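Chemist: Structure for this input, please:
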Amino acid sequence: MELPVVHYSKSEYIETDTGNKVSRKSVICGSQNIVLGGKTILQTGSVIRGDLKRSGASNFVVVSAGRYCFLSQSCIIRPPCKAHKGAFNYFPVKIGDYVFIGESSIVQAAQIGSCVSIGKNCVIGKFTIIKDCVRIEDNTVIPPNSIIPPFSVYRGSPGKMVDELPESIREIYEARCKDRYTKFVPSVDA
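Modeler: I've put the predicted structure just below:
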């Protein structure tokens, strides 16, 4: 399926030296604790909570995203948290390369591998580990502490494995993410 060209207002987005395109209408808390690998797009209303970090930790990477990631409108990335020995702590989120997160999805995973597609309106529970080459269908709820195996398709509430992906999915996701980035272009103002 051919992806359409998406035009955006150049005044609404900031483009970094590494090619990241960040909407001025996104919410980035604790930017000093967030690392974007390059050519990542944060759309309007997307939220990344880098301010939620381990108590006492300084210069601590809370959220790291690889290259060619796409955070759709109104999605939320926040670190997983838990109380341990009477102290409440947050733990880092690591997102691989070529990851798509759909509209209005909430992610509190500990790790998302490379070549992962998360649909819209999904909830990814605390400390979930999503391996490489996975598709999470729209409206899926992944319970906390889940481990999603590679080359799997999950759907439902709670999410269950419903299919397997072919080994060629890595190349397909990489090509789709690169295509999505090249087709996200500034509009020509009249």
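
Chemist: drop to CA atoms for contacts and neighbour counts, all remaining ones
Modeler: Noted.

Chemist: Relative to residue 99, how far out is residue 175?
Modeler: 12 Å (C-alpha to C-alpha, to the nearest Å).

Chemist: name the helices or strands packed onto the helix or strand residue 163 falls within?
Modeler: Assigned by DSSP states H and E, residue 163 falls within strand 160-164. In this structure, strand 160-164 packs against strand 152-155, with contacts taken as 3 or more C-alpha pairs under 8 Å, 6 or more residues apart in numbering; DSSP states H and E.

Chemist: helices or strands next to the strand it packs on in the packing?
Modeler: Counting by 3+ C-alpha pairs under 8 Å, 6+ apart, the packing neighbours recorded for strand 152-155 are strand 134-136, strand 160-164.

Chemist: coming back round to it: between residue 175 and residue 99, tell me which one has more neighbours.
Modeler: Neighbour totals were compared for residue 175 and residue 99, and residue 99 leads with 29 against 13 (other C-alpha atoms under 10 Å).

Chemist: Please give the structure of this sequence too, so both can be compared:
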Amino acid sequence: MVVPQVKPLSPGEVLGCTSPVIEGADALVFIADGRFHLESAMIMNPNLKAYRYDPYPKLLTLEKYDLPQMMAIRRAAIDEARGAKNFGVVLGTLGRQGNPLILDHVKQLLEQSGKTYFVLLMSELFPDKLARFKDVDAWIQIACPRLSIDWGYAFPKPLLTAYEAEVCFERTRWREGSYPMDFYAKGSGPWTNYHDRKK
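Modeler: Sure, this is the predicted structure:
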């Protein structure tokens, strides 16, 4: 048995946007009464069988996640955003989700790519609120990556994560068959909170 860790999180700790890569295992067992955090581990480890033990009804279930469908939806949003000229950038103000350093990086990407943009501070993102901005061709949100992954289809214009913006502007390659769930992980890309920006 292995209790995996992605630093700076504690061993066994998983967030909805941050999970460890699990090596040397055939399956993962997740103890929780919901799926949200488990889905993060399933996205990060698509080749492992995933079991969820819910301690309240004392049930062990085999869980599934349609990674190919999610990847196709996200790739389509990136491809649509490639043709965008005007971007809205949302910096989340709920808790510690919005990071000004990631915002600075995204602004730099947009400026280097010759795109126009504005920054909008929001505690929560709703499709009807963003739909009011008629001149925006695509959005980049710096809050919770799962907003785009889970609910991006509900927004009238593409709603990219910072990772997807990196892919859109060809600074990072698209990862076929896997999607980074590393928003709070150390040692990952410039779309993450703990990226070493001095490099």
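
Chemist: what's the TM between chain one and chain two?
Modeler: TM-score for the superposed pair, counting by TM-score structural alignment, normalised by the length of structure 1: 0.25. Supporting figures: 101 aligned residues with a C-alpha RMSD of 6.5 Å.

Chemist: can you list contacts of the strand holding residue 163 of structure 1?
Modeler: For strand 160-164 of structure 1, the external contacting residues (C-alpha atoms under 8 Å, 6 or more residues apart in numbering) are 151, 152, 153, 154, 155.

Chemist: Next secondary structure element downstream of that strand?
Modeler: Following strand 160-164 of structure 1 in sequence, per DSSP H and E, is helix 169-182.

Chemist: buried ones in that next one?
Modeler: Neighbour-count burial for helix 169-182 of structure 1 flags 169, 170, 173, 174, 176, 177, 178, 179, 180, 181 (criterion: 16 or more other C-alpha atoms under 10 Å).

Chemist: what's the spacing between the first one and residue 176 of structure 1?
Modeler: Think residue 169 of structure 1. Taken as C-alpha to C-alpha, the span from residue 169 of structure 1 to residue 176 of structure 1 is 10 Å.

Chemist: for structure 2, what's the longest helix?
Modeler: helix 67-81 (DSSP state H).

Chemist: by contact count, what packs against that one?
Modeler: strand 159-160, helix 162-168.

Chemist: Residue 29 of structure 2 is nearest to which of these?
Modeler: For these, the distance to residue 29 of structure 2 is smallest for helix 162-168, at 27.7 Å, taking C-alpha to C-alpha.

Chemist: so what does the closest one touch, helix or strand wise?
Modeler: Against helix 162-168 of structure 2 (3+ C-alpha pairs under 8 Å, 6+ apart) you get helix 67-81, helix 100-112, strand 138-142.

Chemist: could those be laid out in CSV, adding mean neighbour count and distance to residue 122 of structure 2?
Modeler: As requested, these are exported to CSV (neighbours: other C-alpha atoms under 10 Å; distance: least, C-alpha to C-alpha, whole Å):
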stretch, mean neighbour count, distance to residue 122 of structure 2
helix 67-81, 17, 21
helix 100-112, 16, 13
strand 138-142, 25, 10
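
Chemist: helices and strands around the strand or helix carrying residue 66 of structure 1, which ones?
Modeler: For residue 66 of structure 1, the host element (DSSP H and E) is strand 63-67. With contacts taken as 3+ C-alpha pairs under 8 Å, 6+ apart, strand 63-67 of structure 1 sits against strand 34-38, strand 93-95.

Chemist: I'm done for today, thanks for sticking with me.
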